[in-house]
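Asks: Show me how the following folds:
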Amino acid sequence: MVGIMRSVLVLCCVSAVLCQQPRYETLKDGRQKITLKSANLTEEEQLSQHMPGTLKCDACRIIAFQLMTRFNTEHKKRKSVIAKRGRLAESDVLDIIESICKDDNEVFDNVGVKAINGQTHLSGPGLETENFPGMMQGGGKWPGRLKEMCSMYTGDIGEEEIYKAFLKRINLEDFLCWGIDEMAYCNTVKKQMKLNKKGKNEL
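Replies: Now for the predicted structure:
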């Protein structure tokens, strides 16, 4: 048993726990110890039915990524329609957005929270944090919070306006998250964490 214990990494974290950036320590016998400290969620992050204010920028970027991805996919599938009409039918646009924001789907099921450098961030497709070292806690209220926020964007801005921005080759993250609208939540974040491909943080 001792031999087995010595042959594996020592992990100070379990899969259901949020963790910060790993701290690496080389032991005397050459093994590497990885310590992942658990993060503390605020009461709002734990209990609220709505997206916590501190995570709305991350959430907006995830939503924008999903919309961009689906529009690009449908344009590639329907090249003849796009070549003829220059755009998707309005009913198709509504169906696409509804399939992301309203339907009982799995679009946001692989999104969760991860503690990075002592701060809680969303982690999932469209964010650099997805590849940042650490454990992620997904499921729970996060998919529902994202769908609610997605519906807020389409309700306040409108499906057609979002699609028109896409047709103008405007990055939907810039349009939704960094614009001048009161729902452009990334403008309220004083310092945005940017992570390079190696997972090192840069402010």
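Asks: Please count neighbours and contacts with C-alpha atoms only from this point.
Replies: Noted.
Asks: helix or strand right after the longest helix seen in the chain?
Replies: The helix spanning the most residues in the chain, taking DSSP state H as the definition, is helix 56-77. Counting by DSSP states H and E, the element after helix 56-77 in chain order, helix or strand, is helix 79-85.
Asks: Mind listing residues that contact that next one?
Replies: Contact partners of helix 79-85, identified using C-alpha atoms under 8 Å, 6 or more residues apart in numbering, comprise H75, R87, L88.
Asks: And the host helix or strand of M149, what does it pack against?
Replies: Assessed by DSSP H and E, M149 sits inside helix 142-156. In terms of contacts (3 or more C-alpha pairs under 8 Å, 6 or more residues apart in numbering; DSSP states H and E), helix 142-156 is packed against helix 56-77, helix 90-101.
Asks: For the residue nearest to N201 when sequence neighbours are not counted, list the residues it contacts.
Replies: Counting by C-alpha to C-alpha, 6 or more residues apart in numbering, N201 lies nearest to L195, which is 4.8 Å off, once chain neighbours are set aside. Listed by C-alpha under 8 Å, 6+ apart, the contact set of L195 reads E128, T129, F132, N201, E202.
Asks: Here is the second sequence; please produce its structure so I can put it next to the first one:
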Amino acid sequence: MKIPHLSWIFVALCLCVRAEGDIDFVDTETEEDAEAALKCDACKIVASKFAEAFADIQGSLKPTISPKDEEIIEAAEGTCDEAWEGYGVVLVEGVERLAGPGSDVKSTKVMLEDGIWSRRLQDMCDELLGEAPDEKTLYHTWASGGLLEEYLCRGEGTFGACSAGNWGPWPGDEYDDYDDSAEFEDIHDEF
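Replies: Reported below is the predicted structural model:
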């Protein structure tokens, strides 16, 4: 019985073996993302904005009373609808970092504001909110002790901007209307 693909199997095995049984494995290590610190900063800014919105709706209530579901949803979705102005890149100890309202990045260097950050922050906000089980989960995570940044930025997958060396592309980068050089004109894509 003739086996037609036996020669291909032999060729494949030969390609994997370098010398006397040494197997050549493909390097699966991912490269470090040059913008990893910026993505982490952006996630922390988004988390601080969610926390600020939840504090605003909780502020008028007694600490033992939770806001209505509609108020929580409105606060979370309203956060992503913000203009996200006043953000830019600064150089801190040789690393580009994102600074602006809600950022823990402090720098005496002049901040270069760039319109791209409005879009990136808004898209990241939409991405995080869209991947969360629901708005109430975010609210209860915040209300239970302020671990919202930990939940949104130091987890896995979408929630791992601060825990992954290569988190992935910026949310929105793959859309045709997304252009780093274009001015952000209050366009908000719904996901």
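Asks: on that earlier part again, of the helices and strands packed on helix 142-156 of structure 1, which approaches E159 of structure 1 most closely?
Replies: Nearest to E159 of structure 1 among those is helix 90-101 (6.5 Å), distances taken as C-alpha to C-alpha.
Asks: so what secondary structure elements neighbour the closest one?
Replies: Under the contact definition 3+ C-alpha pairs under 8 Å, 6+ apart, helix 90-101 of structure 1 sits against helix 56-77, helix 142-156, helix 159-167.
Asks: average distance between the second one and structure 2?
Replies: After superposition onto structure 2, helix 142-156 of structure 1 sits on average 0.6 Å from its aligned residues (mean C-alpha distance after the TM-score superposition for structure 1).
Asks: And the first one, by the same measure?
Replies: Superposed on structure 2, helix 56-77 of structure 1 shows a mean distance of 1.0 Å to its aligned residues (mean C-alpha distance after the TM-score superposition for structure 1).
Asks: again with the last one
Replies: Its matched residues in structure 2 lie on average 1.6 Å from helix 159-167 of structure 1 after superposition (mean C-alpha distance after the TM-score superposition for structure 1).
Asks: report the angle between the axes of that helix and helix 56-77?
Replies: Compare the direction of helix 159-167 of structure 1 with that of helix 56-77 by axes from the mean of the first three to the mean of the last three C-alpha atoms, to 10 degrees and you get 70 degrees.
Asks: starting at the chain centroid, how far to helix 159-167 of structure 1?
Replies: Centroid separation for helix 159-167 of structure 1 versus its chain: 21 Å, with C-alpha atoms, centre = their mean, to the nearest Å.
Asks: what stretch of structure 2 does it fall on?
Replies: Helix 159-167 of structure 1 corresponds to residues 135-143 in structure 2, going by TM-score structural alignment.
Asks: counterpart of E93 of structure 2 in structure 1?
Replies: Matched to structure 1 by TM-score structural alignment, E93 of structure 2 sits across from N117.
Asks: Then L61 of structure 2?
Replies: Correspondence of L61 of structure 2 to structure 1, assessed by TM-score structural alignment: R78.
Asks: and I96 of structure 1, how many neighbours?
Replies: Counted with other C-alpha atoms under 10 Å, the neighbours of I96 of structure 1 add up to 16.
Asks: Then the one 5 residues further on?
Replies: By the criterion of other C-alpha under 10 Å, C101 of structure 1 has 26 neighbours.
Asks: Nearest residue to it in space, ignoring adjacent ones along the chain?
Replies: Excluding the flanking residues, the one nearest C101 of structure 1 by C-alpha to C-alpha, 6+ apart is K147, at 4.7 Å.
Asks: Distance check, the one you found against I157 of structure 1.
Replies: Distance of K147 of structure 1 to I157 of structure 1, given as C-alpha to C-alpha, to the nearest Å: 15 Å.
Asks: So for these two, which residue has more residues nearby?
Replies: K147 (24 against 14).
Asks: How about the contacts made by the aligned partner of the more buried one in structure 2?
Replies: The alignment partner of K147 of structure 1 in structure 2, by TM-score structural alignment, is Q122. Contacts for Q122 of structure 2 (C-alpha under 8 Å, 6+ apart) come out as C80, D81, E82, A83, W84, H188.
Asks: Test my guess that Q137 of structure 1 contacts D109.
Replies: No - if you go by C-alpha atoms under 8 Å, Q137 of structure 1 and D109 don't touch, sitting 11.0 Å apart.
Asks: Which one of the two is surrounded by more residues?
Replies: Counting neighbours by other C-alpha under 10 Å for Q137 of structure 1 and for D109 shows that Q137 has the greater number, 19 against 15.
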